[in-house]
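1. Compute the structure for the input listed below.
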Amino acid sequence: MIIEQRIYELRPGSLHEFLKTYEAEGLAIQTRAFGRLLGYFTSEVGELNRVVQLWGFDSFEDRNRRRAALSAQPEWRAFLGKCVSMVVSQRNELLTPTAFSPIQ
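-> Coordinates of the predicted model:
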């Protein structure tokens, strides 16, 4: 298994609008394509105006296939059009669990 950590830095003041739009429109689309949402978080201290997503995939190839399928969906592209102005930056990391990680 690999875990993709996606971190979005949002324009100050847009966090609640982003979360509301994502929950109402983006979450179902992305969950259908990816399947394994491990967690969705906001930051309370430190770097603010951020959301962090953790998605689980069977392999790097599984991730690539699922991402391509998601990107091909017109409804996903329409959702992105609503949120792109709220996002300042995005960072992705692919994480591999250790042998003793509770998430495998």
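2. make it CA atoms for all contacts and neighbour counts henceforth
-> Will do.
3. okay, now Leu15: neighbour count?
-> Residues near Leu15, counting by other C-alpha atoms under 10 Å, number 19.
4. residue contacts, the residue lying closest to it once chain neighbours are set aside?
-> Excluding the flanking residues, the one nearest Leu15 by C-alpha to C-alpha, 6 or more residues apart in numbering is Asn49, at 6.0 Å. For Asn49, the contact set (C-alpha atoms under 8 Å, 6 or more residues apart in numbering) comprises 9-15, 42-43.
5. ends of stretch 77-94, how far apart?
-> 23 Å (C-alpha to C-alpha, to the nearest Å).
6. Run through the neighbouring helices and strands of the longest helix that the chain contains.
-> Secondary structure of the chain read by DSSP state H shows that its longest helix is helix 60-71. Judged by 3 or more C-alpha pairs under 8 Å, 6 or more residues apart in numbering; DSSP states H and E, helix 60-71 is in contact with helix 27-34.
7. Another sequence for comparison is provided below:
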Amino acid sequence: MLIEHRTYLLHPGKVPAYFNLYRGCGLPIQLEYLRQPLGYYTTEIGPLNQIIHLWGYSDLNERQQARSRLKADPRWNTYVAQLMPLIQHQESKILTPAPFYTPQAVSYRMD
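-> Okay, here's the model as predicted:
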């Protein structure tokens, strides 16, 4: 399993507008193509005005196929056009588990 860690830096004061737009438009469309997010957060301490969300995939191929289907949906493109003025910067990272970690249980090897 891998995790996509997406961070959006919003313009100051735009977090409520982002969440309203996302809940009403973006999330319902995403859930047709992507799995349920593993987490969806906003920052309170440190860099502010950030939205961080985590998505799980079995591999990069699954991620690419799911996101390609999502991007082909005209409703998604309309949503993104409304969302982009709220965002200053976007970053996406792919996280892979450490060799001693499994998502179901943590096991540490001593060798």
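8. quick revisit: among the contacts of Asn49 of structure 1, which are located in helices?
-> Leu15.
9. filter the contacts of Asn49 of structure 1 to the buried ones?
-> Applying 16 or more other C-alpha atoms under 10 Å to those, the neighbour count classes 9-11, 15, 42 as buried.
10. list the contacts for the nearest residue to Val52 of structure 1 once chain neighbours are set aside?
-> Nearest-residue entry for Val52 of structure 1: Ile7, 4.5 Å, with adjacent residues in sequence omitted and distances by C-alpha to C-alpha, 6+ apart. By C-alpha under 8 Å, 6+ apart, Ile7 of structure 1 lies in contact with 50-53, 90-92.
11. tell me which of the residues you listed are still there in structure 2?
-> With both residues aligned by TM-score structural alignment, their matches' C-alpha atoms under 8 Å, the contacts of the contacts of Ile7 of structure 1 that structure 2 also has are 50-53, 90-92.
12. Which one (most neighbours) among those?
-> That'd be Arg50 among the kept ones among the contacts of Ile7 of structure 1, by other C-alpha under 10 Å, with 21 neighbours.
13. The spatially closest residue to that one that is not a sequence neighbour and Asn49 of structure 1: what is the separation?
-> Closest residue in space to Arg50 of structure 1, ignoring its immediate chain neighbours: Glu9 at 4.5 Å, by C-alpha to C-alpha, 6+ apart. Plainly put, Glu9 of structure 1 is 6 Å away from Asn49 of structure 1 if you go by C-alpha to C-alpha.
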